[in-house]
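Enquirer: Got a predicted structure plus its sequence, pasted below:
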Amino acid sequence: MDFIPANESPVFIKGFRWYTWLLFKRRFHKVWLRQDYYPKKESKTVYYLNHHSWWDGLVPFLLNEFRFHQQARALMEDTQMKKYPLFQKIGAFSINRDDRRQAITSLRYAVNSFEREQASLFIYPEGTITPPGLDMNFEGGLAWLYGKLHNVDFVPIGIYMHTIRHDKPELHLHVGKSDQIGQLKSGAKLTHHFEERLNTILDDLRTTAGFDDTNFEPFA
């Protein structure tokens, strides 16, 4: 399948913003947010997220439109891009994980996207939807991007849904602090570092979500 680039439509984004807001309001009893990272005007950011459900594909758009306000793009599996072409209009572009050459083309496109001011990228490093509760098992794309991007923040985002308190699900989102990588250099060590960061956030969400909202604020 040929590479599908992002093709943002400001008019479509404006309308889809409120559709997405109402969709989350209708489908979830409440959306909660813990935000430990606030991008500055000059910030450029890679956000990496877990991927346990269909809803995860809309979380980046919701966060960017109402909290981050960056020029956001997102990597999306090529088969899903073909199935949901509307995502191209809000900044998604395709990646073929089964073809290394095509995958590198997508990652290079991601790097070039950071030539824009206030650029950001959302990536699901596991590459596909995975069962909740398992430890992260990232592919190498996130570490590859870290090696190519400079003066860019890398920020984990945990997504957790539950029905502990209501028949309709609640959604808890935790935007972590920017990574402090230190002297890690090898791809394997970087990948493990990113996995551990997101695992820690998800473990905390599984422990507190639905029981203690002290560090969260209502999002929707």
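Expert: Cool, the structure landed. Numbers count the residues shown, from 1 in each chain.
Enquirer: going forward, measure contacts and count neighbours with C-alpha atoms only.
Expert: Will do.
Enquirer: so how far is the top strand by length along the chain off the chain centroid?
Expert: Ranked by number of residues, the top strand in the chain under DSSP state E is strand 153-162. Centroid separation between strand 153-162 and its chain, computed with C-alpha atoms, centre = their mean, to the nearest Å, is 7 Å.
Enquirer: Quick check: which helices or strands does it pack against?
Expert: Judged by 3 or more C-alpha pairs under 8 Å, 6 or more residues apart in numbering; DSSP states H and E, the packing partners of strand 153-162 are strand 45-49, strand 170-175, helix 187-208.
Enquirer: who's in contact with that strand?
Expert: Contact with strand 153-162 is made by 37, 43-51, 56, 169-179, 194, 197-198, 201-202, 205-206, 209-210, as judged by C-alpha atoms under 8 Å, 6 or more residues apart in numbering.
Enquirer: can you redo the helices and strands packed on strand 153-162 as a markdown table with mean neighbour count and distance to Ala103?
Expert: Formatted as a markdown table, the helices and strands packed on strand 153-162 follow (neighbours: other C-alpha atoms under 10 Å; distance: least, C-alpha to C-alpha, whole Å):
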| stretch | mean neighbour count | distance to Ala103 |
| --- | --- | --- |
| strand 45-49 | 24 | 17 |
| strand 170-175 | 23 | 27 |
| helix 187-208 | 17 | 16 |
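Enquirer: Put this next to the previous one:
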Amino acid sequence: MRKANKLKAFEAIFSMIVRRMLQKHFQNIYVSTEVPALSPHKPTLIYANHSNWWDGLVLFYFNRYCLQTEAYMMMHEKGLKQHPYFSMLGAFSVDKTKPKDIVKALNYAKKQLDEGKAVWLFPQGDEYHQDTRPLHFEPGLAYLSTITDTTPQIFSVALYYTYLHERKPVLFIDISEELQKDTWVTLTRKERTRYFQQVLTLQLNGLQASTIENEASHMTPFKQLL
């Protein structure tokens, strides 16, 4: 398990690089206009679907320019070895083939949460096509929601990539309101996992149905992020 080694100066420089990359490869990125206000210095869990290579960079950019949380993100050990600079952005690793490593990674995530920081997760565990149903989550998200010293605020983020009428693709980002605690806090871990899956499934299905109309104007109100 590799810990994060966040460097503010590197984050600032890297954000400019990522912006140029996104401008080059995407026609635009749209984010839901009603981005919720996150309570600062409160443990925050944010989870998203994971369908391709861009997801981590997109969420880094989205967080920096919209949410502005003190963010940490769990990623595969292999991926962090290949791209060690991600540790300077807040990435920490987990080797899912080693149970002890999983425990260490979850305990490290808990530490960040207990210090009032945000932990971002891809609870599917691997990349799956964005239209794959049903969604299947590994138990880490539900586990973290139960072990923090203070009940965390939890948000769900749907990432949906598509083509409209341009050469380059567009991306829609939809973030939920805070998941109300009375809807999940009394559930068992398995029930919480199913609930978190259902929330994200509804978001993705909504974005999918809207993009079939093939017009950005038919989407729930979004604003341009690039």
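Expert: Cool, the structure landed. If you're wondering where the values come from, they're calculated on a predicted model, not measured in any experiment.
Enquirer: Mind checking the TM-score on these two?
Expert: The TM-score (TM-score structural alignment, normalised by the length of structure 1) is 0.93; 217 aligned residues with a C-alpha RMSD of 1.4 Å.
Enquirer: quick revisit: which one of the helices and strands packed on strand 153-162 of structure 1 lies closest to Phe68 of structure 1?
Expert: strand 45-49 (9.9 Å; C-alpha to C-alpha).
Enquirer: residue boundaries of the strands in structure 1?
Expert: Counting by DSSP E, structure 1 has strands at residues 30-35, 45-49, 71-77, 92-95, 119-123, 153-162, 170-175, 217-218.
Enquirer: how about the fourth one, which residues of structure 2 does it hit?
Expert: Pointing back at strand 92-95 of structure 1 there. Mapped onto structure 2 using TM-score structural alignment, strand 92-95 of structure 1 covers residues 91-94.
Enquirer: now the last one
Expert: Strand 217-218 of structure 1 falls opposite residues 223-224 of structure 2 when the two are matched by TM-score structural alignment.
Enquirer: mean deviation (superposed) between the longest strand of structure 1 and structure 2, please.
Expert: Average distance, strand 153-162 of structure 1 versus aligned residues of structure 2 after superposition (mean C-alpha distance after the TM-score superposition for structure 1): 0.4 Å.
Enquirer: Tell me which of the helices and strands packed on strand 153-162 of structure 1 sits nearest to Ala6 of structure 1.
Expert: Closest to Ala6 of structure 1 of these is strand 45-49 (C-alpha to C-alpha; 16.4 Å).
Enquirer: superposed on structure 2, where does the closest one end up, distance-wise?
Expert: Mean for strand 45-49 of structure 1 is 0.7 Å (mean C-alpha distance after the TM-score superposition for structure 1).
Enquirer: Output the contacting helices and strands for that strand.
Expert: Judged by 3+ C-alpha pairs under 8 Å, 6+ apart, strand 45-49 of structure 1 is in contact with strand 119-123, strand 153-162.
Enquirer: Any chance you could list what contacts that strand?
Expert: Identification of contacts with strand 45-49 of structure 1 by C-alpha under 8 Å, 6+ apart yields 39, 119-125, 142, 152-159, 198.
Enquirer: Kindly report the same for stretch 63-71 of structure 1.
Expert: Arg17, Tyr38, Pro39, Ala72, Arg116, Glu117, Gln118, Ala119, Ser120.
Enquirer: Nearest to Met81 of structure 1 among the residues you listed?
Expert: Met81 of structure 1 lies nearest to Ala72 out of the contacts of stretch 63-71 of structure 1, by C-alpha to C-alpha, at 16.5 Å.
Enquirer: how much space between the residue in structure 2 sticking out farthest from the centre and Thr211 of structure 2?
Expert: The C-alpha centroid of structure 2 is most remote from His165, which lies 27.2 Å away (C-alpha atoms, centre = their mean). Remark: distance between His165 of structure 2 and Thr211 of structure 2 (C-alpha to C-alpha, to the nearest Å) = 11 Å.
Enquirer: shared neighbours, these two?
Expert: Jointly contacting His165 of structure 2 and Thr211 under the rule C-alpha under 8 Å, 6+ apart is no residue at all.
Enquirer: Save the helices and strands packed on strand 45-49 of structure 1 as JSON lines, and put in distance to Asn137 of structure 1 and mean neighbour count too.
Expert: Converted to JSON lines, those look like this (distance: least, C-alpha to C-alpha, whole Å; neighbours: other C-alpha atoms under 10 Å):
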{"stretch": "strand 119-123", "distance to Asn137 of structure 1": "14", "mean neighbour count": "23"}
{"stretch": "strand 153-162", "distance to Asn137 of structure 1": "14", "mean neighbour count": "22"}
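Enquirer: Val111 of structure 1 is nearest to which of those strands?
Expert: Using C-alpha to C-alpha as the measure, strand 119-123 is the one of those that comes nearest Val111 of structure 1, at 9.3 Å.
Enquirer: tilt between that closest one and strand 71-77?
Expert: Per axes from the mean of the first three to the mean of the last three C-alpha atoms, to 10 degrees, the angle that strand 119-123 of structure 1 makes with strand 71-77 is 20 degrees.
Enquirer: roughly how far out does strand 119-123 of structure 1 sit from the chain middle?
Expert: Using C-alpha atoms, centre = their mean, the offset of strand 119-123 of structure 1 from its chain centre is 7 Å.
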